[in-house]
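In: what follows is a protein structure lacking sequence information:
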């Protein structure tokens, strides 16, 4: 029975992942109000009834998609550790954020759109789990400052700077490629972004 349940769980995860990928494209293209379950099903190449098997309605799908995005971010970006030191930890963090803008820009755009519209779905999260997580990251940076490993900077604004500068390449990619006179950004372009932002931020924090 345990093997059967595990198999069912894997199938469920795979099916929801397919739906989430299709929903990202739909929400980015049409926004929440304009998005359609019918088109999401067509994008995922599955029956509409299969979506309703996992999600009550469009709102439930949108809410679960946002939760999934945050879950992935919290897992992949929880890299700030006192033991690693500011140079290694911040460099790793910046690279991860830039590469996420390269590999999964739609997640960043959906999250940004939710916040721009007043965070109607994420409001409780922002004043609950997010504040706790953010405080843990701020505490790490403040410890490095107390240890003399970096200049005294405002830890909150440092994180805001990293978020905005890295996610810019996802949220405003159309503007970026136009400014660079390109159709798309190459892997080398994103490596240049990592190098530039890492040097700028570490130097600005007095990290050798």
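Out: Received the coordinates, thanks. The structure displayed is predicted, hence computed values, not measured ones.

In: for the rest of this, base every contact and every neighbour count on C-alpha atoms.
Out: OK.

In: what helices or strands is the biggest helix by length in the chain leaning on?
Out: Longest helix in the chain, counting residues (DSSP state H): helix 2-34. Helix 2-34 sits against helix 37-44, helix 58-76, helix 105-116, with contacts defined as 3 or more Cα pairs under 8 Å, 6 or more residues apart in numbering; DSSP states H and E.

In: chain center to that helix, what's the gap?
Out: Distance of helix 2-34 from its chain centroid, counting by Cα atoms, centre = their mean, to the nearest Å, is 17 Å.

In: cool, and stretch 102-119?
Out: With Cα atoms, centre = their mean as the basis, the mean position of stretch 102-119 lies at 8 Å from the chain mean.

In: give me the contacts around the helix or strand residue 93 falls within.
Out: Here residue 93, judged by DSSP states H and E, is contained in helix 86-103. The contact list for helix 86-103 (Cα atoms under 8 Å, 6 or more residues apart in numbering) reads 76-77, 79-81, 108, 141, 144, 149-150, 162-163, 166-170, 190, 193-194, 197-198, 202, 207-208.

In: filter the residues you listed down to the ones in strands?
Out: Among these, no member falls in strands (DSSP state E).

In: want to compare, so here's the second one:
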């Protein structure tokens, strides 16, 4: 393993190459299907060289998930209680959709972990993620009580946002197979649709 001393430029480059390769391999094969040999080959390094930086497959996977959870919390953290309610929620939807566009491998890595029962990040789901979701759910409930948005279950509203945005990363092949888009043009169409749908659903009756 790398010592606690500052890493050299080459060490930083190799570590980054390993994590990038691991993201590719894990997002395609899941944790169980991925091997250190595949990761090393994709990174252009030998397996012993990889083991210098990460002692096990679990260690590589853990480093990826730790960084991923930080990214995953940011869009929801940005939802502010003093903003215009529908605008705040729609902005969150669009932030999540943009993450699906620019971080599809990260989304699939997360989905693979959840499908397996989240054995490596359940403590984070039951801790920081749940705390954040509960906090934002209270804000959304407050807006509903004030009559500023429709009375919708806030937790299931958030779950629906995850489902409708991360779908474009996790089921990318299916979406592209049906739509045959030019590049990422379908994300613009999805953004228009999702904004229209959520504004209609959230508007007070």
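Out: Done, it's in. Keep in mind that this is a model prediction, so the values were computed, not measured.

In: any idea what the TM-score is?
Out: With the length set by TM-score structural alignment, normalised by the length of the second structure, the two chains reach a TM-score of 0.87; 201 aligned residues with a Cα RMSD of 2.4 Å.

In: so which of the contacts of helix 86-103 of the first structure belong to helices?
Out: 76, 108, 141, 144, 162-163, 166-170, 190, 193-194, 197-198, 202.

In: give me the aligned partner of residue 83 of the second structure over in the first structure.
Out: Matched by TM-score structural alignment, residue 83 of the second structure corresponds to residue 84 in the first structure.

In: give me the neighbour count for that match.
Out: By the criterion of other Cα atoms under 10 Å, residue 84 of the first structure has 11 neighbours.

In: ok, now which ones touch the closest residue to residue 48 of the first structure other than its chain neighbours?
Out: Nearest residue to residue 48 of the first structure, sequence neighbours excluded (Cα to Cα, 6 or more residues apart in numbering): residue 41, at 5.2 Å. By Cα under 8 Å, 6+ apart, the contact set of residue 41 of the first structure is 19, 22, 47, 48, 51.

In: any idea how far residue 57 of the first structure is from the first one?
Out: It stands for residue 19 of the first structure. Separation of residue 19 of the first structure from residue 57 of the first structure (Cα to Cα, to the nearest Å): 13 Å.

In: more crowded one of these two?
Out: Set side by side, residue 19 of the first structure and residue 57 show more neighbours around residue 19, with 23 against 12, by other Cα under 10 Å.

In: was I right about the more buried one contacting residue 39?
Out: No - when contacts are counted by Cα atoms under 8 Å, residue 19 of the first structure is not listed as touching residue 39 (11.0 Å).

In: and residue 203 of the first structure, what's its match in the second structure?
Out: Checking TM-score structural alignment: residue 203 of the first structure goes with residue 200.

In: ok, its match - how many residues close by?
Out: 13.

In: quick one: it and residue 149 of the second structure, what's the gap?
Out: For residue 200 of the second structure, the distance to residue 149 of the second structure - Cα to Cα - is 10 Å.

In: and for residue 18 of the second structure?
Out: According to Cα to Cα, residue 18 of the second structure and residue 149 of the second structure sit 46 Å apart.

In: over to residue 106 of the second structure?
Out: For residue 106 of the second structure, the distance to residue 149 of the second structure - Cα to Cα - is 32 Å.

In: same question for residue 172 of the second structure.
Out: 32 Å.

In: more neighbours: which of those two?
Out: Shown here are residue 172 of the second structure and residue 149; by other Cα under 10 Å, residue 149 has more neighbours (21 against 15).

In: so that one touches residue 143, yeah?
Out: Yes - Residue 149 of the second structure is within contact range of residue 143, at 6.0 Å (criterion: Cα under 8 Å).

In: quick check on the contacts of helix 86-103 of the first structure: which are buried?
Out: 79-81, 108, 141, 144, 149-150, 162, 166-170, 190, 193-194, 197-198, 202 (16 or more other Cα atoms under 10 Å).

In: wait, what's in contact with the match of residue 203 of the first structure?
Out: Residue 200 of the second structure touches nothing, counting by Cα under 8 Å, 6+ apart.

In: same thing but 10 Å
Out: 86, 150, 194 (Cα atoms under 10 Å, 6 or more residues apart in numbering).

In: thought residue 47 of the second structure was touching residue 41?
Out: Yes - the criterion here is Cα atoms under 10 Å, and residue 47 of the second structure meets it with residue 41 at 7.9 Å.

In: quick revisit: who touches both of residue 149 and residue 143 of the second structure?
Out: Joint contacts of residue 149 of the second structure and residue 143 (Cα under 10 Å, 6+ apart) are 84, 85, 86.

In: what's around the last one, how many residues?
Out: Yep, that's residue 86 of the second structure we're talking about. Based on other Cα under 10 Å, the number of other residues close to residue 86 of the second structure is 22.

In: same question, the first one
Out: One way to gauge burial is a neighbour count; for residue 84 of the second structure, by other Cα under 10 Å, it gives 12.

In: wait, it touches residue 148, no?
Out: Yes - at 8.7 Å, residue 84 of the second structure counts as touching residue 148 under the criterion of Cα under 10 Å.

In: perfect, that will be all.
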